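Here is a sequence with its predicted model. Questions after.
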Amino acid sequence: MQPIGPTPHPPRPDLAFARCRSARRRRAAGWLAGLVIAAAGPAALAEVRHKAERTYYDVVGDSVEALRAQLQAQRPRGEDGGRYDAYTRWKLEWQYRFREQRDGCRRISLRTDLTTTIHLPRWQAPADAAPDLVRRWEAYVAALDRHERGHEALAIEAAEAVEQRVGAIGRAHDCKTLEAEVNAAGEAVVEDYKARQRAYDVETGHGRNEGVRFP
């Protein structure tokens, strides 16, 4: 069984800084590759916005060997350069607004957005396909899906953690410090969950311990 890859995330774009007393900052963090709702203050957190996507690549064949050959040829390439039967990409972004005041700088809103994309194989079984082959394929894809949902669940946890940790930062003595603290908190969460994604693959044998085997 070929391994299911870790969940990478895209590079972080540069920030554009507004020259005004009330400014907004946007930060995208990811490794795969992997976020405006106003908030009244650190205690008022907006719900994470999650956009879940699925894409499929088609394979054809009427035997285990033919399908495996198709998987090897068609499966997606991860950002580490490896190719995997299934793959989950996630992108996490946080956007916030702050306002300079006489006594310092206060964050006045926060929005966190998560996009996850699960890539899976799809086989349209021919009418004369052997029932045993169909059963094996369906079990395999179901196991793939469960494994990738595990990656997705970790990405959701990461988004919620960003919302909590960044949301807890409400004020600093100046806006440059507030911005640095907010982004450091968000990026620390991303690094933590990058490690958790890798650990998940190690613990599950890239899904093999969860039944991801074909043939």
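Arrived safely. Just so it is clear, the structure is predicted and the values come from calculations on it, not from any experiment. Numbering: from 1, shown residues only.

can we go C-alpha only for contacts and neighbour counts from here?
Will do.

need the next SSE after the top helix by length along the chain, C-terminal direction.
Counting residues, the longest helix found in the chain (DSSP state H) is helix 131-167. Using DSSP states H and E, the helix or strand that follows helix 131-167 in sequence is strand 171-172.

those strands in the protein, which residues are they?
With DSSP state E, the ranges of strands along the chain come out as 22-29, 49-59, 87-101, 104-123, 171-172.

which other residues reach the shortest one?
Right, the one you point to is strand 171-172. Residues from elsewhere that reach strand 171-172 (Cα atoms under 8 Å, 6 or more residues apart in numbering): Gly104, Cys105, Arg106, Arg107, Leu178.

List buried members of those by neighbour count.
Buried members of the contacts of strand 171-172, scored by 16 or more other Cα atoms under 10 Å, are Cys105, Arg106, Arg107, Leu178.

here comes the other one, which I'd like you to weigh against the first:
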Amino acid sequence: MQFKEADGTCRVTSDDIVLKLRVTLPIWVDEARADPQVRAVWGTYYQDLKAHEEGHKAIAVDAADRINKITHQASAAGACDAFRQSLDSAARQIAEAAEGAQDEHDAEAKPFALE
């Protein structure tokens, strides 16, 4: 983030909140040769897994959006060093809460069963 201090006010002049995500899902390379019942079970498993991973993605995107909202064009009276520390602390709290939400998402997940 870039800041500018003028007339006793510190203002965020530039902020880039970047979220890089990579979701890796399994690929069954010879699925077409498998028994139809096995393929049906695999399809259900795959969709459940994909939905679960989308939940992780949603938590991360929400956290990035929340950080963006507190930093974008923000301003505060006083020195920029204190303001930067305050924004950093708030962003860190959001990120830590998101990590907890990720863990909770996993803990609440139903086991994926290939039955």
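Done, it's in. No experiment lies behind these values; they were computed from the predicted model shown.

where does the TM-score land?
The TM-score (TM-score structural alignment, normalised by the length of the second structure) is 0.87; 115 aligned residues with a Cα RMSD of 1.8 Å.

that older thread, so which of the strands of the first structure gets nearest Glu203 of the first structure?
strand 87-101 (16.8 Å; Cα to Cα).

how far out from the middle of the chain is the closest one?
Mean C-alpha position of strand 87-101 of the first structure versus that of the full chain (Cα atoms, centre = their mean, to the nearest Å) differs by 13 Å.

Counting by contacts, list what that strand packs against.
strand 22-29, strand 104-123, helix 131-167, helix 175-204 (3 or more Cα pairs under 8 Å, 6 or more residues apart in numbering; DSSP states H and E).

quick one: buried residues of it?
Neighbour count says strand 87-101 of the first structure has 87-100 buried, by 16+ other Cα under 10 Å.

Over to stretch 91-105 of the second structure?
Those would be Ala91, Ile94, Ala95, Ala98, Glu99, Gln102, His105, for stretch 91-105 of the second structure by 16+ other Cα under 10 Å.

In the first structure, what stretch matches it?
Mapping stretch 91-105 of the second structure onto the first structure (TM-score structural alignment) gives residues 186-200.

try stretch 54-72 of the second structure
Using TM-score structural alignment, stretch 54-72 of the second structure lines up with residues 149-167 of the first structure.

Mean deviation, that stretch versus the second structure?
By mean Cα distance after the TM-score superposition for the first structure, the fitted stretch 149-167 of the first structure averages 1.0 Å away from its aligned residues in the second structure.

Show me what counts as buried in that stretch.
By neighbour count on 16+ other Cα under 10 Å, the buried set for stretch 149-167 of the first structure is 150-152, 154-156, 158-164, 166-167.

and it, how far out from the chain's middle?
9 Å.

again, but for stretch 157-175 of the first structure
Relative to its parent chain, stretch 157-175 of the first structure has a centroid offset of 19 Å by Cα atoms, centre = their mean.

Could you give the separation between the terminal residues of it?
Its first and final residues considered, stretch 157-175 of the first structure spans 28 Å by Cα to Cα, to the nearest Å.
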